[in-house]
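# Prediction below, plus the sequence it came from.
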Amino acid sequence: MSLAEEARRTLTDWSAPDPVQDDLRRAYLDHLERHPDGMWRRCASGHLTGSALVVDPAGERVLLTLHRKLGMWLQMGGHCEEGDRDLAGVALREAEEESGIAGLRLLEGGPVRLDRHDTPCAWHLDVQYAALAPAGATPTISEESRDLRWFGYPEVASVADASVVALVEATRELLDRRGASPTAG
């Protein structure tokens, strides 16, 4: 199965949490129908990307990167590459590369949310996941970052934009539904 076919399957199977997210889900599917190259950076009309919010093992903090080019605190993420098999793998690869943390584990259940945003290269149709860091994880700044820092949930709104705040809130809700521990269920 191609990456585009897998993306269509992921988006078709995903249960959006609200009508706004469902509209985005349908827009992503429409984009893939209209743009055979819609998974790739070369698609100037926009392309799907994968990202992951890294959560500490206790479920109390999130790791954000101060993006080198954009100068914003963001979750880890980026473009699909040849050889990627699925969007979850894109998100996990990007999170490990940008955080320097090996052994991240995506939360089960597929994407947490979707976010479409304009960037210097094109529109990003971001498929956002959440990943748990292993115990004792120590982040390492990559060439794509100016800084990496753990933030308590209440701190995120003071440093990040509404998209990151929404991802943090959706991730917290997901963790809360699973019980007190982020590793539960």
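Received it, and whenever you're ready, just let me know what you need.
# all contacts plus neighbour counts: C-alpha atoms, from now on.
Will do.
# residue with max distance from the center of the protein?
Relative to the centre of the chain, the most outlying C-alpha is that of residue 34, 23.5 Å out, by C-alpha atoms, centre = their mean.
# which residues sit in contact with the residue minimising distance to the centre of the chain?
Centre of the chain computed as the mean C-alpha position; nearest residue by C-alpha atoms, centre = their mean is residue 51, 2.3 Å away. For residue 51, the contacting residues are 75-78, 90-92, 94-95, 126-129, by C-alpha atoms under 8 Å, 6 or more residues apart in numbering.
# mind redoing it with 7 Å?
Residues counted as contacts of residue 51 (C-alpha atoms under 7 Å, 6 or more residues apart in numbering) are 75, 76, 77, 78, 91, 94, 95, 126, 127, 128, 129.
# what's the burial count for residue 117?
11 (other C-alpha atoms under 10 Å).
# which of the residues in whichever strand or helix holds it are buried?
According to DSSP states H and E, residue 117 maps onto strand 113-118. Residues of strand 113-118 classed as buried: 113, 114, 115, 116 (neighbour count, 16 or more other C-alpha atoms under 10 Å).
# Comparison target, given below:
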Amino acid sequence: MNVRPVASESLYDDAVRVLSSWQAPDEEQDRLRVEFLRHLTEHPADGMWRECADGHITASTAVLDASRTRVLLTLHAKVKAWLQLGGHCEPGDLTLAGAALREATEESGIAGLRLLPGPAKLDRHAVRCHPQGTWHLDVQYVAIAPDGARHAVSDESDDLGWFPVDDLPEPTDDAVRDLVARAVSVSG
């Protein structure tokens, strides 16, 4: 098992701090919050990293345009579905919010994204980071793009596009629809 350098402990500490203080909007989100914290307690050395086969914390972002009427989604190259921007934490990340913003900026090509404070929601979903499968324990944020922002497709995407928040493309899933609805409500 690869364990990251000690310097990454600040990201772990930030994740514990964020999840401990976050006010979940409902019972299901609070159950996930407690599950994510239990995961970090059980995996203090590797729970933030993709190497953890039991699951790992990820950070993603619903990027809204300046008018908050459109969301930027990626047609994920591996999943082949329209998703929010985001992914794995990396050794240089010091905070979950920083990881979410880094991923959103890298995957969108948009400079100057403004991340709203605190997570919007949490999501636990199965992925194939390991042959036997594993879980992403996704801490999801909202960012607002600058007025007139132009995006660029990254290597991780087959496509990238702006969509009305009330008319998302297919294929997508309920988790993305829920995140976009939450993003609109917290950004309003």
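Now that the structure is in, tell me what you want to look at. Keep in mind it's a predicted model, so treat the numbers as computed, not measured.
# Please state their TM-score.
Superposed pair, TM-score by TM-score structural alignment, normalised by the length of the first structure: 0.92. Supporting alignment: 175 aligned residues with a C-alpha RMSD of 1.0 Å.
# For the equivalent of residue 121 of the second structure over in the first structure, which non-adjacent residue is spatially closest?
In the first structure, residue 121 of the second structure lines up with residue 113, judged by TM-score structural alignment. Excluding its sequence neighbours, the residue lying closest to residue 113 of the first structure (C-alpha to C-alpha, 6 or more residues apart in numbering) is residue 128, at 5.3 Å.
# Three-state assignment for the one you found, please.
Here residue 128 of the first structure is recorded as strand under DSSP: H, G, I helix; E, B strand; the rest coil.
# give me every residue that touches the counterpart of it in the second structure.
Residue correspondence to the second structure (TM-score structural alignment): residue 128 of the first structure is matched to residue 140. By C-alpha under 7 Å, 6+ apart, the residues touching residue 140 of the second structure are 59, 60, 61, 119, 120, 121, 122.
# mind checking which helix or strand the first one is in?
When elements are assigned from DSSP H and E, residue 59 of the second structure belongs to strand 56-64.
# Contacts only, for residue 47 of the first structure.
Residue 47 of the first structure is in contact with 38, 39, 40, 41, 123, 124, 125, counting by C-alpha under 7 Å, 6+ apart.
# residues touching residue 141 of the second structure, list them.
Residue 141 of the second structure touches 60, 61, 62, 100, 118, 119, 120, counting by C-alpha under 7 Å, 6+ apart.
# again, only this time at 8 Å
The contact partners of residue 141 of the second structure, taken as C-alpha under 8 Å, 6+ apart, are 59-62, 97, 100, 115-116, 118-121, 183.
# can you redo those as a markdown table with distance to residue 91 of the second structure?
Output for these, formatted as a markdown table (distance: C-alpha to C-alpha, whole Å):
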| residue | distance to residue 91 of the second structure |
| --- | --- |
| 59 | 13 |
| 60 | 16 |
| 61 | 19 |
| 62 | 23 |
| 97 | 14 |
| 100 | 13 |
| 115 | 20 |
| 116 | 23 |
| 118 | 21 |
| 119 | 21 |
| 120 | 24 |
| 121 | 23 |
| 183 | 27 |
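# Which one of these sits in the busiest neighbourhood?
Tallying neighbours with other C-alpha under 10 Å puts residue 61 at the head of those, with 34 neighbours.
# what's the counterpart of that residue in the first structure?
The alignment partner of residue 61 of the second structure in the first structure, by TM-score structural alignment, is residue 52.
# mind checking how far its match is from residue 165 of the first structure?
Note on residue 52 of the first structure: its distance to residue 165 of the first structure, by C-alpha to C-alpha, to the nearest Å, is 13 Å.
# same thing with residue 131 of the first structure?
Distance from residue 131 of the first structure to residue 165 of the first structure, by C-alpha to C-alpha: 16 Å.
# for residue 100 of the first structure, same thing?
23 Å.
# now residue 140 of the first structure
23 Å.
# check contacts around whichever residue in the second structure pairs up with residue 40 of the first structure.
Structural correspondence for residue 40 of the first structure with respect to the second structure (TM-score structural alignment): residue 49. Residue 49 of the second structure makes contacts with 56, 57, 88, 89, 90, as judged by C-alpha under 8 Å, 6+ apart.
# And residue 66 of the first structure, by the same measure?
Counted by C-alpha under 8 Å, 6+ apart, residue 66 of the first structure has contacts 72, 73, 74, 145, 146, 147, 148.
# Next step: the residues you listed restricted to strands.
73, 74, 145, 146, 147, 148 (DSSP state E).
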